[in-house]
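Trainee: Using only what follows, build the 3D model:
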Amino acid sequence: MKTHIVPAILMTLATFVLLVVVYPLIVWGIAQFAPEKGRGETIAVNGKVVGFAKVGQKFTADNYFWSRPSAVEYNAAGSGGSNKGPSNPDYLAQVQARIDTFLVHNPTVPKSAIPSELVTASGSGLDPHLSPQGAEVQVARIAKVRNLPEDKVKELVKTHTEGPFLGMFGPSKVNILALNIALDQMK
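Mentor: Got it, this is the predicted structure:
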């Protein structure tokens, strides 16, 4: 019996030290070479942190570009999707409510022109980006509310559009927090 218990206890202690001490120290050490030392890329305005570059935020005011809906209310501690299938009646009602709300606030946009990303949540529920089309469909509302020429708002979207990674991997995208900050800084 002693020949089995002592090795089991030693193996448990060795595994504990490896997984609870050594591995976290290695990951922490590698993170020290990452931007912001692994704490996440923050976005600051006038010295005050207003958000994270890689985490979506809720924007619903008419004078801002709206972000993609979140299944987790933009809670980075509990990211995830709704796990409701496309035929789930609750999910369909939620999407229809989002469409109706969007149309009320954007009366010049036909229903068929609403990009799906504006009425469906991403898999993580934290996506900070929209496609350029998702931002452009909101230009008329924002220009009207802010009393700006539509061309200036369209140009702002264009300058904040990031191309695909290395010019070929993934879609073009617009970070909504960065775009809204730039919108606030427009004169």
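Trainee: contacts, neighbours, all on C-alpha from now
Mentor: Will do.
Trainee: how close does E117 get to A61?
Mentor: 18 Å (Cα to Cα, to the nearest Å).
Trainee: now do F33
Mentor: F33 sits 38 Å away from A61, going by Cα to Cα.
Trainee: okay, E117 and A61: which has more neighbours?
Mentor: Legend: neighbour count by other Cα atoms under 10 Å for E117 and A61, higher for E117 (17 against 10).
Trainee: a helix runs through that one, doesn't it?
Mentor: Yes. Checked against DSSP: H, G, I helix; E, B strand; the rest coil, E117 lies within a helix.
Trainee: here's the other one to compare against:
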Amino acid sequence: MKKYLWPSIKLTLILIVVLGGLYPLFLSAVAKLANGKGDGVKVMHNGRVVGYENIAQNFSDDKYFQPRPSTVNYNAAGSGGSNKSAGNPDYLKTVQERIDTFMVHNPDVKKSEIPVELITASASGLDPHLSPSGALVQVSRIAKARGISPEKLKELIKNNTQGPVLGLFGVSTINVLKLNIALDDMK
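Mentor: Down below sits the predicted model:
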């Protein structure tokens, strides 16, 4: 037994030092090299911080593009999904309520035209991005609420769409906070 006990204790101490000390320090150092220096990328507007690039915010007013629903009420202190299966009755009820709410605010849109991202929450509940189709389906509502032509809104969406990384990896996305800032800045 002594033959195995001492090596086990040594290995445990080594792993505590490496995984509990050196590895977190290494990750912190790498994060300091990234945008935002490990503190997140702040979105500035008119000289003040209005949010963070990778954390969604709730926009419920009809004159704004609305993000994906959030199971954590857009609270970055505790991200997480609902963890309910696609066949769960409570989950299906929540999705139906989201569809009904969307249809009330977007009467020009058919139920079959609603992108799934606008009625389902992301895994973190904090996804700040929409697909171009998720933004385009909201154009009619925003055009009416703001008195702006749909063509101008479509151009705004096009100008705020980020393509896949290196043109290959991922899909085209739009940061909803940045899109809404650009929308407010339209003359």
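Trainee: got a list of what the residue nearest the centre of structure 2 touches?
Mentor: Nearest to the mean C-alpha position of structure 2, by Cα atoms, centre = their mean, lies D127 at 1.3 Å. Neighbour list for D127 of structure 2: 54-56, 67-68 [criterion: Cα atoms under 8 Å, 6 or more residues apart in numbering].
Trainee: corresponding residue for it in structure 1?
Mentor: In structure 1, the residue paired with D127 of structure 2 is D127, using TM-score structural alignment.
Trainee: tell me the secondary structure for that match?
Mentor: Assigned by three-state DSSP, the conformation of D127 of structure 1 is coil.
Trainee: okay, now N88 of structure 2: neighbour count?
Mentor: The burial count assigned to N88 of structure 2 is 11, neighbours taken as other Cα under 10 Å.
Trainee: same question but for G40 of structure 1, I mixed them up
Mentor: Residues near G40 of structure 1, counting by other Cα under 10 Å: 13.
Trainee: V41 of structure 2 too?
Mentor: 15.
Trainee: What of N106 of structure 2?
Mentor: N106 of structure 2 has 19 nearby residues by other Cα under 10 Å.
Trainee: With G134 of structure 2 instead?
Mentor: G134 of structure 2 has 22 nearby residues by other Cα under 10 Å.
Trainee: Ok, F102 of structure 2 next?
Mentor: Neighbours around F102 of structure 2, by other Cα under 10 Å: 17.
Trainee: try the one 10 residues further on
Mentor: For S112 of structure 2, the tally of surrounding residues (other Cα under 10 Å) stands at 7.
Trainee: Likewise for L13 of structure 1?
Mentor: Neighbour count for L13 of structure 1, taken as other Cα under 10 Å: 12.
Trainee: I'd guess it is in a helix, am I close?
Mentor: Yes. Assessed by three-state DSSP, L13 of structure 1 belongs to a helix.
Trainee: Okay then, goodbye and thanks.
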